[in-house]
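Asks: fold the following.
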Amino acid sequence: MVRLFAGLVGLFFSGMLLLSFLFGAISYVSEPPAATAEHEFHEHPKKVAWSFNGPLGHYDRQQLQRGFKVYSEVCSACHSLRLVAFRDLKDLGYNDAELKAIAKARQVPDIDPATGEPTTRDGMPADHFPLVYPNDVAARAANNNAIPPDLSLITKARHDGSNYVHSLLTGYKEQPAELLKQFPDAKTPEGLHYNPYFANLNLAMAPPLSADDQVTYTDGTKATVDQMAQDVSAFLTWTAEPKMEARKATGRAVVFFLLIATILAYMAYQNIWANKEH
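Replies: The predicted model follows:
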């Protein structure tokens, strides 16, 4: 009796679930959701042939150093790298003297040992990059009520992160007339900037890379807007995945080991059963 009752209850709920699905499907077909500006005009990131793509990919150290220069001279005014220590930059090819100079150029928070009051001091290689703003209130006050995100993990926090950052930095443009024609109420609000690669199309951050040669590359590379966007995107990929090369090397070694083990196992199988009658 109990089993019969449980079966009827299960059948009832299964039926209700099926009916809900059917009614939902009918409703979607008969009354499809209204189109929105975000859905119609949002664009997927442009693909870039990064040096670190694929199982054999690796970081281009010169590009990473150029990207760090773009971050330091353009992005660091608003965006922090709180999870990155100055000494981590040694992976980019900087020597100890250069690391000390990079760290010393920045002031990091400290405590005065004599008074116990907060103070600042020159950075050291063991320090992390200091926060740009002491708290969210200060960040909002300085950025039209928007909080600039920390960039340490930004390429992992966004789908197709490297391409997304590059597309976002190069994607600022005027609102298309077609958008305003279809959605008159979707005009970009005052103080925001139209960018089709951003989720809601309107971004509080003004174009950070607005002209060529905003930075001067020491290796002679032409600092076009697209080149600077690629370089800083590659650098931020490294900050999010500094061990990517080691991870890929381990993966290749594991695949090679499994391939050899599979061949040996097959040969052993053939040898064991070679003289056996079926």
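Asks: can we go C-alpha only for contacts and neighbour counts from here?
Replies: Will do.
Asks: state the distance from Ala249 to Tyr94.
Replies: 23 Å (Cα to Cα, to the nearest Å).
Asks: Gln214 too?
Replies: Distance from Gln214 to Tyr94, by Cα to Cα: 22 Å.
Asks: which of the three states applies to the residue nearest the centre of the chain?
Replies: For the chain, the residue sitting closest to the mean C-alpha position, by Cα atoms, centre = their mean, is Thr155 at 1.1 Å. At Thr155 the chain is in helix, as set by DSSP: H, G, I helix; E, B strand; the rest coil.
Asks: for comparison, sequence B:
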Amino acid sequence: MIRIFSILAGAFFSVALLWSFGKGASSYVSEPPKPTVESVYHKHAEGPEGGFSFEGAFGKFDKQQLQRGFQVYTEVCATCHALKHVAFRDLKEIGYNEAEIKAIAAKYKVPEYNATTGEVKTHDGVAKDHFPPVVYGGQGSPPDLSLIAKARHGGPNYIYALLTGYQPQPAEVLKQFPDAKIPAGLNWNPYFANLNIAMPQPLVSEGQVSYKDGTKPTVEQMSADVSAFLMWTAEPKLEKRNQTGWPVLGFLLFAMVLAYMSYRTVWADKKH
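Replies: Okay, the predicted model is just below:
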């Protein structure tokens, strides 16, 4: 009796589910949802022409580019965005020597919490310290950039597209969506999720940063460099992982061939 009741209950819910699905599909076909301004004008993020040097299974970071990106971060982005998961000594991996790291760290005041007194004091940064929090005086809370390349779909391509994607709102937007006027204090960027972003355009003109290596600092170049740097902060072991992966795959392939040959040898005189 219980088995029959269970079968009937299961059949009832299955029929109800199929009916609900069929009704929803029919409604979608007969009355498709109206397009939204985001669905029409949001663009897929694309990276710089030629891509990044670290892309692909054999990709490697360009240390000169990472240093340029760090310069863009410190001179432009660091005003609002922190880098709390990166220690000053980590900069050794992108080509800075100990003296340079000490000089960079000394420019920062690092907060130090005293658990006994509850006081917060600051000291001059040293190599072992992490980049300190940023005190932002504006509205909102700018995100920390340490892991931003992993936290956003598209990673460095998204960062590059966002930085180079600021533009006036196209006139046809308001013709098609009269209620899509940009709210006060926001900016139009088709690569941002809802098209309107609070962050003003950070890289606005060529020469905003004077590169030490003589590279021409166009908006596109600066955007690509800081995007590469933020990819490194999010994936500092990317190169080592790529270098380790191929030997591991080679070993597994060799082990598979060896196992197959052993199998053929052991069972060669056996009949099924």
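Asks: hmm, the residue nearest to the centre of the first structure is touching Thr237, no?
Replies: Yes - when contacts are counted by Cα atoms under 8 Å, Thr155 of the first structure is listed as touching Thr237 (5.7 Å).
Asks: now do the shared contacts for those two.
Replies: Taking Cα atoms under 8 Å, 6 or more residues apart in numbering as the criterion, Thr155 of the first structure and Thr237 both touch Gly161, Ser162.
Asks: re the thing from before, which one in the second structure is aligned with the residue nearest to the centre of the first structure?
Replies: By TM-score structural alignment, Thr155 of the first structure lines up with Ala149 in the second structure.
Asks: then Thr224 of the first structure?
Replies: In the second structure, Thr224 of the first structure lands on Thr218 (TM-score structural alignment).
Asks: ok, now Ala186 of the first structure?
Replies: Aligned against the second structure by TM-score structural alignment, Ala186 of the first structure finds its counterpart in Ala180.
Asks: and that match, how many neighbours?
Replies: By other Cα atoms under 10 Å, 16 other residues sit near Ala180 of the second structure.
Asks: how about Glu220 of the second structure, nearest residue that isn't a chain neighbour?
Replies: Thr164 (6.6 Å; Cα to Cα, 6 or more residues apart in numbering).
Asks: matching the one you found against the first structure, which residue comes up?
Replies: Mapped onto the first structure by TM-score structural alignment, Thr164 of the second structure lines up with Thr170.
Asks: now do the contacts for its match.
Replies: Contacts of Thr170 of the first structure (Cα under 8 Å, 6+ apart): Leu209, Val225, Asp226, Ala229.
Asks: same question for Phe70 of the second structure.
Replies: Contacts of Phe70 of the second structure by Cα under 8 Å, 6+ apart are Val226, Phe229.
Asks: mind telling me what element it is part of?
Replies: According to DSSP states H and E, Phe70 of the second structure maps onto helix 63-75.
Asks: mean shift between that helix and the first structure?
Replies: Once fitted to the first structure, helix 63-75 of the second structure is off its aligned match by 0.5 Å on average (mean Cα distance after the TM-score superposition for the first structure).
Asks: in the first structure, what stretch matches that helix?
Replies: Mapping helix 63-75 of the second structure onto the first structure (TM-score structural alignment) gives residues 61-73.
Asks: how about that stretch: buried residues?
Replies: Gln63, Leu64, Gln65, Arg66, Gly67, Phe68, Lys69, Val70, Tyr71 (16 or more other Cα atoms under 10 Å).
Asks: do stretch 231-250 of the first structure as well
Replies: 231-240, 242, 244-245, 248-249.
Asks: which of the contacts of Thr170 of the first structure ranks first by neighbour count?
Replies: Ala229 (25 neighbours).
Asks: next, count neighbours for the closest residue to that one other than its chain neighbours.
Replies: Distance criterion Cα to Cα, 6+ apart; nearest residue to Ala229 of the first structure, sequence neighbours excluded, is His166 at 5.2 Å. By the measure other Cα under 10 Å, the count of residues near His166 of the first structure is 24.
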